[in-house]
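1. Give me a model of this one.
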Amino acid sequence: MNGPLVVIGDTLLDVDIEGSAERLAPDAPVPVVDVEARHPRPGGAGLAALLAARDGAEVVLVTALADDESGRTLRGLLNGRLRVVPVPLRGSTVCKTRVRAAGQTLVRLDTGDGHVVGGPAGELARTVRSVLRTAGAVLVSDYGRGMAGSLLDLLGEVDAPIVWDPHPKGPSPLAGCALITPSESEARLLCPPPYAGPDEAARRLVKALHARAVAVTLGADGAVLAHEGGHHTRIPPPLLDGGHDVCGAGDRFAAAAALALRDRLPVEDAVALGVGEAARFVEAGGAAAIRPSRAQMGDRPRTAIEIADLVRANGGRLIATGGCFDLLHAGHVSLLRRARALGDALIVCVNSDASARRLKGPNRPVVGQQDRAEVLGALGCVDAVMIFDEDTPAEAIERLRPHVWVKGGDYSGRELPEAESLRKLGAETVVLASVPGRSTTGIIAAMHAA
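-> This is a model prediction of the structure:
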C-alpha cells in the first residue's frame, strides 16, 4: 500500500466576499458591492492538501499556522479532512480577500506578514522526519513564506518522489526532484534571459535545476513537459467548456500529479492527469466553488475551539453561554435549548471548581467540574463545553469569539462582568427568561431542610 501524500508549504487563508454590484458610489466611479456571502477556504499548500484529500488520498500537511483569528479559521477548515503537523509562524496569517460580483473579481485585498524563520527542532523535527519517512510522495507547495526553505535538510533525506511547485521568492528546488511545476510566468523568472518560450524554458530548467522532469503549465493551453534526457512534449488540456476563475488551478494540477507519481504512474501520465484535473477544476468554478461542509466535523469529539472555528469558517452563527451549572436542572436545560435555537452551534463555558468556590462559597460546587462538563456535553443541544478557571468567562469569550452571548433572566438589567469583552468582539448579548422556581440554590436548600 502506498504511503500518504505529504504536502509541505505555506498555507494562506483565502476569502471570497460575494455580492451584487448594480450601482456606482456617489463619491467615486467605483462599484458598490452589496455583500451577500463570505466564503473562507484554505489557500496555498492548504488548498493543495485539501484537494488531494478530496480525491480520497491520505494526506499529511506540514505547514506553519499562527495563533490568530485567520490561523484558527484555517485549523477549522482543515480539521477532519487531513492530518496537520503545525510549525510555528512568525507574524500574522496571510489572508487574501477577493471581492466578487456576478462571478468576476473586482479587487483583492492582501493582509498578513507571516514567515517561517528557522527549521523545526527537537520533537517537532523528529515528527516531521517520521512523516517524511512514511511518505508515498511529497508535494512542496512553495508560496515564498519560508516553509520550504526551513525543511531543505529534511527533504534531502526523502526517498519518495518529490513534486516541487516553486515560487520566485522561495528556495531553489532540491536536485533530483521527480517533477518541478512552474507556471509560465514563474519559468520566465527562473530562467536566465533571454526567454525563448515555454518549450525551451522547460528544457533549460531540467538541466539548471537537476530535475528528472519539469512541466511548465500554460493555463488553457495545457503544459509542456521536458525530461531529464532533453526531449520535451506538449500536453494539451481536455476539450471542455472552460471556466473563468483559474484561482487554485496550479494547486489542483500539482496535487493530482503528485498523487499519480505516488501511485507509480509515469511522469508523462502524471502530468496529463494533472492538466486534465486542473481543466475540470476551472470548469467547475475553480477555488470559488469550494464550500467546506459541516460534515467535516465527522463523528469524533471536537474541542470547543475547533467547533467555534469550524462554525465561523462555514459562515455559521456561534452561540455561547456560561455558568456553574451545579446540579443541572430543568431551568438549565430550558435555557440551553433556547440558546441553541438562536444559531448553528452552542458552546457552554463552565466555571471550574476553584472558580465556583470563589463565586458561590466554600461548600460549592456540589458536583465536580469534570462531571458537570460530562453531563452538559451529553445534552443534544450542547455542541461543546469549555471549563474556565477565571472569575468571569471574559477570557473564554475572547478565545471563542461567539456571535451571541446568552445569559439567564437573573442578569436582566445588570451590567455583565464580561460586557467589555463582548463589546470588543461586537458580540450580541441575549438575556433569556429563567424558568420560575428552578435554581440550584433552591434545590440545595430543600435538601438541607429535608
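
2. Could you use CA atoms for every contact and neighbour count after this?
-> Will do.

3. Run a quick neighbour tally on residue 48.
-> Number of residues near residue 48 (other Cα atoms under 10 Å) recorded here: 29.

4. Residue 232 versus that one, what's the distance?
-> 26 Å (Cα to Cα, to the nearest Å).

5. ok, now residue 130?
-> Taking Cα to Cα, one finds residue 130 at 36 Å from residue 232.

6. how about this one, so we can line them up?
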Amino acid sequence: MRGRGPLVVVGDVLLDRDITGRADRLAPDAPVPVVEVASERCRPGGAGLAAALAAADGREVVLVTALGDDEASETVRSLLPPGVRLAELPLDGSLPVKSRVLAGERPVIRLDRGGGTPGAPGARVREALAEAGSVLVADYGRGTARALRAALGRAARRLPVVWDPHPRGDQPVPGVRMVTPNEREARWFVREHCAEAAGRRLTVDDDSLRAQGLRGALLAAHWRALSVAVTLGARGAVLARAECDDPQYTPVTADSEGDPCGAGDCFAATATAVLADGGLPSEAVDLATEAAAAFVASDCADRANWRADPRRPARAPASGAKPRRTAEITALADAVRARGGTVVAAGGCFDLLHAGHVQFLQNARRTGDMLIVCVNSDASVRRLKGEGRPLNRVADRVAVLEALGCVDAVAEFGEDTPQELLRRLRPDIWVKGGDYRVQDLPEAAQLREWNGQALVLPYVDGLSTTALALRAARVPS
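-> So this is what the prediction gives:
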C-alpha cells in the first residue's frame, strides 16, 4: 500500500554532464588521450536523480533542494520529469556542475565547477515536509540537509526516513529507518566516529562480509538508526542493526556490469519506496539491491528517466565474471595486444552447443591469446535459420559459451553478419567454422582494414545442430 503522503527527497542537486566519444590516440604534446566527442547530455544529479528515480513508477514525489538563478539551476528545472514537484530553498551562488568525459564508456576525467550555500527554508518547504509520507535524504555535503536538520529530526519520529550520507555532510538524525552508506563511506565513518568501539575487532582493510556487518552495526548504534545498509557494489549489500550479531547479506542476482554512477541513488530511492509502502528493512534491501544492479546493467542513456519494477524478479546472473559489454571486451582485447598477444574472434549461432562447436572453439583459442565469441541474437538466428529457431534463447546460449574455459568473452550482435561488431573489436584473427572458403567470408575484406587475418576451421564431421534437433524429435516422449 502506498504511503499517505508524497515521497519527499531532501538534498543537494547537481547538474551531471556526460561528454562521450572515442579515444584512439594520444595528444602529440602530452601523454593524454584525445577524445573525439560523439555526444553530450545533461541530467539532474545527486538528489535530483534520486527524485527522478523515485517518481519513475508514477509515485508522487516532492524534491526539496536549493536552486538559484544561474544557468545550471535553470537546466535542472527543465530536466526534472513531470512527476517531480519542486519545493526550493534559495541558493547563494551557483549550482554545482559535474562533467565527466568518457571514452569507450569509461571515464577519462571529471571536472567539477560551481557551488553555493542553501538559504533558509520558506513556507513551501516546511509544508512539503509536514505533508510527507516518507523522506529520503540524499546528502551530498552541500548544506541542504543541514539547513533542514530540525525538521528532519521531527519527521524521523513519525514516518520512514532513509538517509544516504556523505563524508562531507551531516550525520543522520536519530531515529531514521535506514542509513545507506557505500563500503568506502562506511569505512570512513567508522574510522572517524567509531574507532574506539571497533577496537581490535575490525581492521581498516578487512572487506569480509563479517566486517561489513560489524561496520553497519557500529554505525547504527552511533547514529541511533534503526538499521544501516552497507552497499557493496557488485557484491550486493549488508543490512545491520545496533547490538545485532546476525546481519542480513543480500547478494546481487543480476548482471551488474556497467556504469555504476547513480547506483547509490537508485538503491536509496527504491529502499525508501518499499518502506513507504509498508515494507520491512529486509525487504527494502532485497528489492533495492536488485533495482540498483538492473540500473547499472542498463544501457539507458537518460538515466533520470530510467524505469524498472523493483518487485519484478531480475534476470539470472551471468556464469562467471566474463565481460559482455563491448567497451569492456574492447578494453580487455587492447590489454592483451599491449602485452604482445593475439586477439582471436569467432562467430556463429551456437544454438545447440555440441562437441563440434567445442572442438572448433578450442582450436580457435589455440591460434591466439584471447578468444571472443560473437554470437547471433535471436532475431538474427531467426532470419538466417527460419521459423522455429533458435532452439535456445540468446541469454542461454551466451551462458553456455561463457562456461567454456577456452572462451574469454562473449558479445552479441543483431545483424546477419558481425561486421559492425568486428569493426569495434578489431581482432587480429577472425575464425569461422564449416566448409567456407576464406575469400567467400564477408568479414575477410574488413579484417584487412587493420591487417587482420580470416581463417576457416572445420567442424567435426557428422555433428550439426539441425541433425541433433531432428534426432531429438524422433525420440519417443
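
7. The first structure: matching residues for the lengthiest strand in the second structure?
-> Ranked by residue count and defined by DSSP state E, the top strand of the second structure is strand 84-103. Under TM-score structural alignment, strand 84-103 of the second structure corresponds to residues 82-101 of the first structure.

8. Give me the distance from that stretch to the chain's centre.
-> 7 Å (Cα atoms, centre = their mean, to the nearest Å).

9. Can you point out the buried residues in it?
-> 82-85, 87-89, 92-101 (16 or more other Cα atoms under 10 Å).

10. Report the contact partners of residue 21 of the second structure.
-> For residue 21 of the second structure, the contact set (Cα atoms under 8 Å, 6 or more residues apart in numbering) comprises 35-39, 102-104.

11. one more time with 6 Å, if that's ok
-> Residues near residue 21 of the second structure by Cα atoms under 6 Å, 6 or more residues apart in numbering: 35-38, 103.

12. Looking at residue 130 and residue 232 of the first structure, which one has more neighbours?
-> Applying other Cα under 10 Å to residue 130 of the first structure and residue 232 shows that residue 232 carries more neighbours, namely 18 against 11.

13. Tell me how far the residue nearest to that one when sequence neighbours are not counted lies from residue 135 of the first structure.
-> Leaving aside its sequence neighbours, residue 232 of the first structure sits nearest to residue 226 (Cα to Cα, 6 or more residues apart in numbering; 4.1 Å). The gap separating residue 226 of the first structure from residue 135 of the first structure is 25 Å, by Cα to Cα.

14. Which residue in the first structure aligns with residue 14 of the second structure?
-> By TM-score structural alignment, residue 14 of the second structure lines up with residue 12.

15. circling back: near the residue nearest to residue 232 of the first structure, how many other residues are there?
-> 29.

16. So which residues of the stretch 251-400 of the first structure form helices?
-> 267-283, 304-313, 330-340, 353-360, 369-377, 394-400 (DSSP state H, counting those that start in this stretch).

17. Output the residue interval of the second structure matched by the helix or strand just after the shortest one.
-> The reference is to helix 394-400 of the first structure. With elements assigned by DSSP states H and E, the helix or strand that comes after helix 394-400 of the first structure is strand 404-408. Under the alignment (TM-score structural alignment), strand 404-408 of the first structure falls on nothing in the second structure.

18. Now the helices of the stretch 251-400 of the first structure in CSV, please, with extra columns for distance to residue 213 of the first structure and mean neighbour count.
-> CSV is the format used below for the helices of the stretch 251-400 of the first structure (distance: least, Cα to Cα, whole Å; neighbours: other Cα atoms under 10 Å):
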stretch, distance to residue 213 of the first structure, mean neighbour count
helix 267-283, 8, 23
helix 304-313, 38, 23
helix 330-340, 55, 18
helix 353-360, 62, 18
helix 369-377, 54, 17
helix 394-400, 47, 18
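
19. Return the residue spatially closest to the residue positioned nearest the centre of the first structure, with its sequence-adjacent residues excluded.
-> In the first structure, the residue lying closest to the centroid (Cα atoms, centre = their mean) is residue 74, at 2.2 Å. Leaving aside its sequence neighbours, residue 74 of the first structure sits nearest to residue 42 (Cα to Cα, 6+ apart; 6.1 Å).

20. Identify the residue of the second structure aligned to that neighbour.
-> Match for residue 42 of the first structure (TM-score structural alignment): residue 44.

21. Tell me if I am right that its match is in a helix.
-> No. Counting by DSSP: H, G, I helix; E, B strand; the rest coil, residue 44 of the second structure falls outside a helix, being strand.

22. show me the contacts for it.
-> Residue 44 of the second structure neighbours (Cα under 6 Å, 6+ apart): 15-16, 76.

23. Could you single out the nearest of these to residue 306 of the second structure?
-> residue 16 (15.2 Å; Cα to Cα).

24. which stretches of the stretch 151-300 of the second structure form strands?
-> Along the stretch 151-300 of the second structure, counting by DSSP state E, counting those that start in this stretch, strands occupy 161-164, 178-179, 228-231, 237-240, 248-250.

25. for the stretch 1-150 of the second structure, same thing?
-> Using DSSP E, counting those that start in this stretch, strands in the stretch 1-150 of the second structure cover 7-11, 13-26, 33-46, 61-67, 84-103, 106-118, 134-138.

26. Using CSV, lay out those together with distance to residue 362 of the second structure.
-> Output for the strands of the stretch 1-150 of the second structure, formatted as CSV (distance: least, Cα to Cα, whole Å):
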stretch, distance to residue 362 of the second structure
strand 7-11, 54
strand 13-26, 31
strand 33-46, 36
strand 61-67, 54
strand 84-103, 33
strand 106-118, 31
strand 134-138, 50
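
27. Buried residues in stretch 35-50 of the second structure, which are they?
-> For stretch 35-50 of the second structure, by 16+ other Cα under 10 Å, it's 35, 42-50.

28. Average offset of that stretch relative to the first structure?
-> Average distance, stretch 35-50 of the second structure versus aligned residues of the first structure after superposition (mean Cα distance after the TM-score superposition for the first structure): 0.7 Å.

29. Could you report the separation of the residue nearest to the centre of the first structure from residue 406 of the first structure?
-> 27 Å.

30. Also residue 28 of the first structure?
-> 42 Å.
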